[in-house]
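Peer 1: Predicted model and sequence follow; I will ask about them next.
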Amino acid sequence: MSDPAFDDEKEKPLDPAAERLQAKLKRLVLFSSLIMVAGLVAVFSAIIYKVNARSDSASAVSGAQMAATISVGPDARVLSTQVDGARLFMLVEEGTARALLQFDATTGKLLGRTDFVPR
């Protein structure tokens, strides 16, 4: 800025060795940029794949495939439920006792029962 004549000055041509070095550096920068772009594409592809794969496996049984009714004891109170694939787990309280019931989520059939007893 203090020397306005500097902008008007013509650039001197580079010697052949400097031109070769400059061309080599340009190729290196281009190659490095391509590698960086390929790496970013790979990372984002992996993230998108993982997100889509997780959402597909998490919804193994949809709401339309679930059993309409599941029978538990008359005095049972459902404390929590968990769906794992085609199985439904329920933690119920019957009076003072607790039990874990395992159902087939599509048919509603009782597959197993685990009673929790105090020691």
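Peer 2: That came through, no problem. As the structure is a prediction and not an experimental result, all values here were calculated from the model.
Peer 1: only C-alpha atoms for contact and neighbour calcs from this point on.
Peer 2: Noted.
Peer 1: Do a quick rundown of the helices in the protein.
Peer 2: For the chain, applying DSSP state H gives helices covering 5-8, 16-58.
Peer 1: Who are the packing partners of the longest one?
Peer 2: It stands for helix 16-58. If you count contacts as 3 or more Cα pairs under 8 Å, 6 or more residues apart in numbering; DSSP states H and E, helix 16-58 packs onto no helix or strand.
Peer 1: Turn the helices of the chain into TSV, including distance to Arg77 and mean neighbour count.
Peer 2: Below are the helices of the chain laid out as TSV (distance: least, Cα to Cα, whole Å; neighbours: other Cα atoms under 10 Å):
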stretch	distance to Arg77	mean neighbour count
helix 5-8	85	8
helix 16-58	26	11
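Peer 1: Second structure for comparison follows:
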Amino acid sequence: MSQIEPEVEEEKPLDPVMENVRRKMIRLQIVSGLVMFVSLMAVFGAVVYKVTTGGRSEPAPAATPTPVPADAPLNLLAALPAGFTVTHVSLSGPQVLFYGTAADGGARAYVFDITTGRIAATIAVGE
């Protein structure tokens, strides 16, 4: 049998324009690889930090309490409209919610802010 030897083709040198493109592509590949490596290390660092600290997060700071004078309590007046009948009162931090019916029979909610000493919001409740 006859042996067929493949022709050995030697690579021809690239023209200068293609050589510049090849160099730019290699540079882009190296920069992209470094960016990916740094990003991956940042993610691993965050995971390790979370595992070593036990996943404990600091509790959210509580709302600033209303300062109460030591010598006397606060004396405030929540000026609700005439004819308003209170059916429910709720306290949340420095705000008090008065819920009830107005003189015209409609449901209303008034938010009284203790820190400012005035009605912060008037809400008409309807369907």
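Peer 2: All right, it came through fine. Owing to the predicted nature of the structure, the values given are computational and were not obtained by experimental measurement.
Peer 1: Once they're superposed, tell me the TM-score.
Peer 2: For this chain pair, the superposition-based TM-score is 0.42 by TM-score structural alignment, normalised by the length of the first structure; 61 aligned residues with a Cα RMSD of 2.7 Å.
Peer 1: that older thread, can I get the helices of the first structure in TSV including distance to Arg87 of the first structure?
Peer 2: TSV is the format used below for the helices of the first structure (distance: least, Cα to Cα, whole Å):
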stretch	distance to Arg87 of the first structure
helix 5-8	77
helix 16-58	12
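Peer 1: Figure out which of those is closest to Leu101 of the first structure.
Peer 2: Leu101 of the first structure sits nearest to helix 16-58 of all these, at 20.7 Å, using Cα to Cα.
Peer 1: Name all residues that make contact with the closest residue in space to Asp115 of the first structure that isn't next to it in sequence.
Peer 2: Ranked by Cα to Cα, 6 or more residues apart in numbering and with sequence neighbours excluded, the top spatial neighbour of Asp115 of the first structure is Ala99, at 4.3 Å. Ala99 of the first structure makes contacts with 91-93, 113-116, as judged by Cα atoms under 8 Å, 6 or more residues apart in numbering.
Peer 1: Run through the residues that contact Thr122 of the second structure.
Peer 2: By Cα under 8 Å, 6+ apart, the neighbours of Thr122 of the second structure are 108-111.
Peer 1: again, only this time at 7 Å
Peer 2: 109-111 (Cα atoms under 7 Å, 6 or more residues apart in numbering).
Peer 1: Check the gap between Phe116 of the first structure and Arg98 of the first structure for me.
Peer 2: Per Cα to Cα, to the nearest Å, Phe116 of the first structure is found 6 Å from Arg98 of the first structure.
Peer 1: between these two, who's got more neighbours?
Peer 2: Set Phe116 of the first structure next to Arg98 and count neighbours by other Cα atoms under 10 Å: Arg98 wins out with 19 against 11.
Peer 1: from the contacts of Thr122 of the second structure, which single one is nearest Val96 of the second structure?
Peer 2: The closest of those to Val96 of the second structure turns out to be Val111 (Cα to Cα; 5.7 Å).
Peer 1: which stretch of helix or strand covers that closest one?
Peer 2: Element membership for Val111 of the second structure, per DSSP states H and E: strand 107-113.
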